[in-house]
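Chemist: What would the 3D arrangement of this be:
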Amino acid sequence: MLVNKTKPTLSESIRDGLVELIVSGEIKAGERLIETRIAADFGTSQAPVREALRELEGLGLVESRPRRGRHVLPFVEQTIREAYVVRAALEEAATRLAMLNRRLPLDAMRTDVAEMRRCAAADDARAMGLASARFHRRVVLAAENFLLERAWEGLQIEARTAITLALTKPALDHVADEHEDLLGVLAAGDVEAACLHARAHQWAYADLPHDMHGAARTVRFPG
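Modeler: The predicted model follows:
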């Protein structure tokens, strides 16, 4: 029996829709984002549009200029990719600390992977993103490093994950597989292998023309 899909909020739908338009080039870098026009395009009031734009500003994809409104920043696609390089470094450090602390909540993380399986069966990308963020947050919290945790949370992981899933449209069962593989390496207890896997897990989503070792690879990011 399939679980019901979770519905994004209206502001989340507008946020993701705007990112798709920006990455596709329909909205150009430097273009002004006018709340009333966006509200009309999405058939809604200005309140959820305003909330979506605030979130995009927080993600570094939009900037607010005094007396000139909000504009799309250049290199949006690059910014999305760069966040995964930063996240890879943070999660590698968190993995090392958590394993040395022997604080990884493996049972809870297995529950997260099981939830990802249910999300894949229901084709629920939004719930998959939330389950993924929850899985990785457990590792970060287990590191017991306040500044690392703040830096990780500052990346707004749920929002970036939702945007990435919306843009790349990966097979959700493959996303669950990736997390199950990572969990298996973490549970095995080899610190160096786990750190390498944790870093590679995020680096793959950076979609650079090379992997983290410098070897050339095919870019999968749309655009």
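Chemist: Could you use CA atoms for every contact and neighbour count after this?
Modeler: Fine.
Chemist: Centroid-nearest residue for this structure?
Modeler: Among the residues of the chain, the one closest to the centroid is T161, at 2.0 Å (Cα atoms, centre = their mean).
Chemist: Next up, the contacts around it.
Modeler: Applying Cα atoms under 8 Å, 6 or more residues apart in numbering to T161 gives the contacts 129, 133.
Chemist: this one as well, want them side by side:
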Amino acid sequence: MLVNKTKPTLSESIRDGLVELIVSGELKAGERLIETKIAADFGTSQAPVREALRELEGLGLVESRPRRGRHVLPFVEQTIREAYVVRAALEETATRLALLGGRLPFDEMRADVADMYRCATVDDVRAMGLASTRFHRRVIVAGNNFLLERAWEALQIEARTAIALVVTKPRLRDVADEHAELLQALESDDVEAACLHTRAHQWAYADLPHDMHGTARTVRFPGAVA
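Modeler: Next comes the predicted model:
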């Protein structure tokens, strides 16, 4: 059966295009972002550009200055490292709560992983991001803690996941494999091992110069300190 790729909205395409320009260094920290120019570059109206810029501002890639417009912020520290470290703590806690309460929806999570493998087959990065977010949201919801869920949603996980996939450009098959391994850990009877795997899963994307145990590692993103 042929599986078609999902199509991003105009604002998502502009958002991802701007992310690539920022990561590559074509748009530098402090550079002003002019809506009319961006709209012309992407061949669209200003409305989706404005929406994309608002999202990037919420993600810490762009800031708005009174009477001076929007400007590019430094990339790695705010968009990858900090968010994934916080996310790791939230998801580890949710995992513990969900496992102890026996609330994880394993059938749905298996379906999410199967969907990720389908996404990898057709190289659908956008759908992979959506499937990954859906998988992790199930763990958060199963944690049955309102404040934890609210904090997780405040990180704008769906958008950050999309950006991380744009930046890191991983093999989508590897992403699916990582989630299959995480699911296997969650399905085991070892709560501590499952929590550790959950934390490690997020720390791998934090791209810090050390892992969660303090062991030195090499960072991958442009401008990062090795």
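Chemist: Next, the TM-score between them, please.
Modeler: Here the TM-score for the pair of chains, by TM-score structural alignment, normalised by the length of structure 1, is 0.97; 222 aligned residues with a Cα RMSD of 1.0 Å.
Chemist: Quickly find the element holding the residue nearest to the centre of structure 1.
Modeler: Secondary-structure assignment from DSSP states H and E places T161 of structure 1 in helix 157-168.
Chemist: next one: the helix ranked longest in structure 1 to chain centre, how far?
Modeler: In structure 1, assigned by DSSP state H, the helix with the most residues is helix 76-101. The chain centre lies 11 Å from the centre of helix 76-101 of structure 1; the measure is Cα atoms, centre = their mean, to the nearest Å.
Chemist: what's the mean gap between the very next helix or strand once past it and the aligned bit of structure 2?
Modeler: Once the chain leaves helix 76-101 of structure 1, the next helix or strand it forms, by DSSP H and E, is helix 106-122. Helix 106-122 of structure 1 differs from its equivalent in structure 2 by a mean of 0.5 Å after superposition (mean Cα distance after the TM-score superposition for structure 1).
Chemist: Run through who's touching helix 106-122 of structure 1.
Modeler: 2-5, 125, 127-128, 131-132, 134-135, 138, 172-173, 175-176, 179-180, 183, 187.
Chemist: for stretch 83-91 of structure 2, same thing?
Modeler: Under Cα under 8 Å, 6+ apart, the answer for stretch 83-91 of structure 2 is 136, 139-140, 148, 152, 155, 198-203, 205-206.
Chemist: Which members of those are positioned in helices?
Modeler: Per DSSP H, helices hold the following members of the contacts of stretch 83-91 of structure 2: 136, 139-140, 148, 152, 198-203, 205-206.
Chemist: and the residue of structure 1 positioned farthest from its centre, what does it touch?
Modeler: In structure 1, R67 marks the outermost C-alpha relative to the chain mean, sitting 31.7 Å out by Cα atoms, centre = their mean. Neighbour list for R67 of structure 1: empty [criterion: Cα under 8 Å, 6+ apart].
Chemist: That one in helix, strand or coil?
Modeler: Following DSSP: H, G, I helix; E, B strand; the rest coil, R67 of structure 1 is assigned to coil.
Chemist: mind checking how far it is from R32 of structure 1?
Modeler: Noted for R67 of structure 1: a distance of 12 Å to R32 of structure 1, by Cα to Cα, to the nearest Å.
Chemist: Same check on F146 of structure 1?
Modeler: In terms of Cα to Cα, F146 of structure 1 sits 37 Å off from R32 of structure 1.
Chemist: Which one's more surrounded, the two?
Modeler: Neighbour tally, F146 of structure 1 and R32, criterion other Cα atoms under 10 Å: the higher count belongs to R32, 18 against 11.
Chemist: list the contacts for the residue nearest to C195 of structure 2 when sequence neighbours are not counted?
Modeler: Distances taken as Cα to Cα, 6 or more residues apart in numbering put E92 closest to C195 of structure 2, at 5.2 Å, once the chain neighbours are dropped. Residues in contact with E92 of structure 2 (Cα under 8 Å, 6+ apart) are 195-196, 198-199.
Chemist: With neighbour count and distance to D16 of structure 2 added, can I get those residues in TSV?
Modeler: Below are the contacts of E92 of structure 2 laid out as TSV (neighbours: other Cα atoms under 10 Å; distance: Cα to Cα, whole Å):
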residue	neighbour count	distance to D16 of structure 2
C195	24	32
L196	16	31
T198	26	27
R199	22	27
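Chemist: Cheers, nothing more for now.
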